[in-house]
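*Asks:* Sequence plus predicted model, see below.
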Amino acid sequence: MQASVPLGNYVPIYVMLQLDIITTDNVLKDKTRLQMQLKQLQGAGVDGVMCDVWWGIVESKGPKEYDWSAYKTLFQLVQDCNLKMQVVMSFHQCGGNIGDDVNIPIPRWVRDVGVTDPDIFYTNRTGNRNIEYLTIGVDNQPLFSGRTAIELYSDYMKSFRENMGEFLDAELFTDIEVGLGPAGELRYPSYSQNQGWVFPGIGEFQCYDKYLKADFEEVATNVGHSEWGLPIDGGEYNDNPDTTSFFGSKGYLSEKGKFFLTWYSNKLIIHGDQILNEANKAFLGCKVKLACKISGIHWWYKDATHAAELTAGYYNLHDRDGYRPIARMLSRHYVAFNFTCLEMKNSKQDPAAKCGPQELVQQVFSAVKREEVVMAGENALEIYDREAYNQILLNVRPNGISKNGPPKLKMEALTFLRLGDELLEKKNFRIFKAFVRKLHADQVYMSLGI
């Protein structure tokens, strides 16, 4: 670090590991190659790496039959390379979202419950099930060998704590991100490629399983509107807002529409609140920070409806901040707000999709800071170019370097997607190393002159 730049400007970077299905044999087979890659990252000044800790792998054999052996092998390898780690408690399926390169479903014994009770999965209006993640409607239903979904997640985190004591004591893990939905994000699976969604479709509401439907009917009855049902005019995955009655005819602004959207978004916040409460119990006394990932749904952001955000559960409109209530919930649990799409610029998007990634990041940063929550970030897509790196630098320190101490606006960390052969190509890696130096603030912010 240059003496003229205070240490508080430093933003650590973690690189996401790109691994095949994690088994002890696979980790050992790729040990030499992985060691070499980790050494290259360390030589570039990278602070650590990130990996998903897949529920579908660890508890695959049966209820409470946890097998952590492959992860212990991996963690020891990372520790030997003197790198730190971010780990994700991944209760979702790998496969079906952008960037997924392998298929790792949730445990079969959990999916088997869905054979007789398919409503354990998120369901759209036409009855299609999404098996990426259990519906939040079963959070408190003892359907899984007597356990609720919340108890499944809680027991998993407790087992991680019990089995990873040596690494926790050694402070290998700096962050534990708690998965709260599809792709590990606190949202509904409103836009899934497995369901035929293609960018920039508005997505579909995912609340038509019998559990969420019954919940809505109960709360609607309690406020004197038993005749209200769930929306039937919200459109299909690849619709535009103006082709649906709910959005195009402003049904979302009606009394009934507002009531539904409030319920829909609040259920998501309650879901996060419950699981993060369990996470804090599981990791009480550990020297780690907890985090939660929120999706950067930037398409239709500049449309009055914000339709894609609304179907995902983010009730965000020009006169209603949909991210501040989430930040407020996270603040109660001292959990960091991890946001995506930091690399995106408006000028690179299709104008027809009314994207606003730059304004979205600014809005979220403002909401998070008002609630005094720590903010971190990720890139949404794989990137290797200067322009995208510069946009990240601008977002992690919007006001640039401060020479008088830590900047008032600064993200606490960046997770970079991802480690692979393309990143390590000579030209790409040279640009990446320059990016890491600037992220670490060894010189003032400026475009990458490479």
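*Replies:* Cool, the structure landed.

*Asks:* Please make it C-alpha for all contacts and neighbour counts, starting now.
*Replies:* Fine.

*Asks:* give me every residue that touches Asn379.
*Replies:* Thr340, Cys341, Leu342, Glu343, Met344, Ile392, Thr415, Phe416, Leu417 (Cα atoms under 8 Å, 6 or more residues apart in numbering).

*Asks:* From Glu166, how far off is it?
*Replies:* 31 Å (Cα to Cα, to the nearest Å).

*Asks:* likewise Arg430?
*Replies:* 35 Å.

*Asks:* Next: Phe75.
*Replies:* Plainly put, Phe75 is 10 Å away from Glu166 if you go by Cα to Cα.

*Asks:* Check Lys426 too.
*Replies:* In terms of Cα to Cα, Lys426 sits 36 Å off from Glu166.

*Asks:* you'd agree Lys302 is in a strand?
*Replies:* No: when classified by DSSP: H, G, I helix; E, B strand; the rest coil, Lys302 is found to be coil rather than part of a strand.

*Asks:* for it, what are its contacts?
*Replies:* Lys354, Cys355, Gly356.

*Asks:* Let's see that with 10 Å instead.
*Replies:* Leu317, His318, Pro351, Ala353, Lys354, Cys355, Gly356, Pro357, Glu359, Leu360 (Cα atoms under 10 Å, 6 or more residues apart in numbering).

*Asks:* Apart from its chain neighbours, what residue comes closest to it?
*Replies:* Spatial nearest neighbour of Lys302, chain neighbours left out: Lys354 (5.1 Å); criterion: Cα to Cα, 6 or more residues apart in numbering.

*Asks:* let's bring in a second model and compare:
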Amino acid sequence: MRSFRTEFDDLFAEGLISDVEIGLGPSGELKYPSFSGRMGWRYPGVGEFQCYDRYLQQSLRRAAKLRGHSFWARGPDNAGEYNSRPHETGFFCERGDYDSYYGRFFLHWYAQSLIDHADNVLSLASLAFDETKIIVKVPAVYWWYKTSSHAAELTSGYYNPTNQDGYSPVFEVLKKHSVTVKFVCSGLHVSSQDNDEALADPEGLSWQVLNLAWDQGLLVAGENALSCYDRDGCMRIVEMVKPRNDPDHRHFSCFVYQQPAPLVQGAICFSELDFFIKCMHGEMAGDLVSC
């Protein structure tokens, strides 16, 4: 990080680089690689816990020993595979082992290891990029959000079942380093049928994450996970970025719009995209016009 800062020191000095995004996991997001397509994962599989390298195994053994239960030094053996559904597993199902004494111990350790990773990296980044705003990307793991276990969030490192708040501990560490949270606005491209089958709730997850981040006093930015072309999806983004009914008038500090791949650029309605940009800048109000 220091070598990067030194190489581009003139750009920092001239103010041409005002923000630096620090990658903390797959796709730059703060999460475990629990949904790897290379491993055969497909939406809406619960994913798999990533705790079997020797370093995490050593950490888990230490934690179990300190807890007085050395036999807990293992990953769950009934959490299914990458493409399992929660009800197909003994760990994530209703009243499953995720809420047992062992399950709560393991999930707390697993989530805390991710938080410690973020804390360590951001401590170094703060030294390397002194007086430069740091951005951290937080994922939107929205499938199985309507189940009790929130299985997909658990494997990605967020201990956020219905009886826990898995995001506040993360945001406390991000607040410590005064970062801007970039929330990946996912789920806008998934059909209602797919969401129903996966018991997904992109809006519910977004509401929880954004409000907790704002309550911590963090700046929030956004980015679309996949390019959005239709008017409904665009207006959902606008409502997320600039909530109309928020009494505190909170909003995103900035938004990154990912452009579509060249093969699908012909499907874009540029008049709607132009309207979307103007809405984001507060230049227009109302519904998107037709093509």
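*Replies:* Perfect, I can see it now. Quick caveat: nothing in here was measured; it's all calculated off a predicted structure.

*Asks:* After superposition, what's the TM-score, could you say?
*Replies:* Here the TM-score for the pair of chains, by TM-score structural alignment, normalised by the length of structure 2, is 0.92; 287 aligned residues with a Cα RMSD of 2.0 Å.

*Asks:* Looking at the contacts of Lys302 of structure 1, spot the one nearest Ser159 of structure 1.
*Replies:* Ser159 of structure 1 lies nearest to Leu360 out of these, by Cα to Cα, at 37.0 Å.

*Asks:* Could I get the full set of helices for the stretch 301-450 of structure 1?
*Replies:* 307-312, 324-332, 357-370, 386-396, 426-439 (DSSP state H, counting those that start in this stretch).

*Asks:* would you list every one of the helices in the stretch 51-200 of structure 1?
*Replies:* 55-58, 69-80, 108-116, 149-163, 165-169.

*Asks:* Give the residues shared as contacts by Phe75 and Glu166 of structure 1.
*Replies:* By Cα under 10 Å, 6+ apart, the residues touching both Phe75 of structure 1 and Glu166 are Leu172.

*Asks:* ok, the two, which is more surrounded?
*Replies:* Between Phe75 of structure 1 and Glu166, Phe75 has the larger neighbour count (other Cα atoms under 10 Å), namely 21 against 13.

*Asks:* The more buried one -> structure 2?
*Replies:* When structure 2 is aligned by TM-score structural alignment, no residue sits opposite Phe75 of structure 1.

*Asks:* ok, now which ones touch Phe75 of structure 1?
*Replies:* Cys51, Ser69, Cys81, Leu83, Lys84, Met85, Val87, Met164, Phe167, Leu172, Phe173.

*Asks:* among those, which are in strands?
*Replies:* In this view, the contacts of Phe75 of structure 1 that belong to strands under DSSP state E are Cys51, Lys84, Met85, Val87, Phe173.

*Asks:* Looking at neighbours, which among the residues you listed is most surrounded?
*Replies:* That'd be Phe173 among these, by other Cα under 10 Å, with 24 neighbours.

*Asks:* Wait, it touches Lys289, no?
*Replies:* Yes: contact criterion Cα atoms under 10 Å: Phe173 of structure 1 and Lys289 qualify, at 8.7 Å.

*Asks:* intersection of neighbour lists for these two?
*Replies:* By Cα under 10 Å, 6+ apart, the residues touching both Phe173 of structure 1 and Lys289 are Gln86.

*Asks:* in structure 2, which residue is closest to the centre?
*Replies:* Pro139 (1.5 Å; Cα atoms, centre = their mean).

*Asks:* neighbours of the counterpart of Phe337 of structure 1 in structure 2, just the number please.
*Replies:* With TM-score structural alignment defining the correspondence, Phe337 of structure 1 maps onto Val181 in structure 2. The number of residues packed near Val181 of structure 2 is 25, by other Cα under 10 Å.

*Asks:* And Arg85 of structure 2, by the same measure?
*Replies:* Arg85 of structure 2: 20 neighbours (other Cα under 10 Å).

*Asks:* Gly234 of structure 1 versus the equivalent of it over in structure 1, what's the distance?
*Replies:* Using TM-score structural alignment, the equivalent of Arg85 of structure 2 in structure 1 is Asn240. According to Cα to Cα, Asn240 of structure 1 stands 10 Å off from Gly234 of structure 1.
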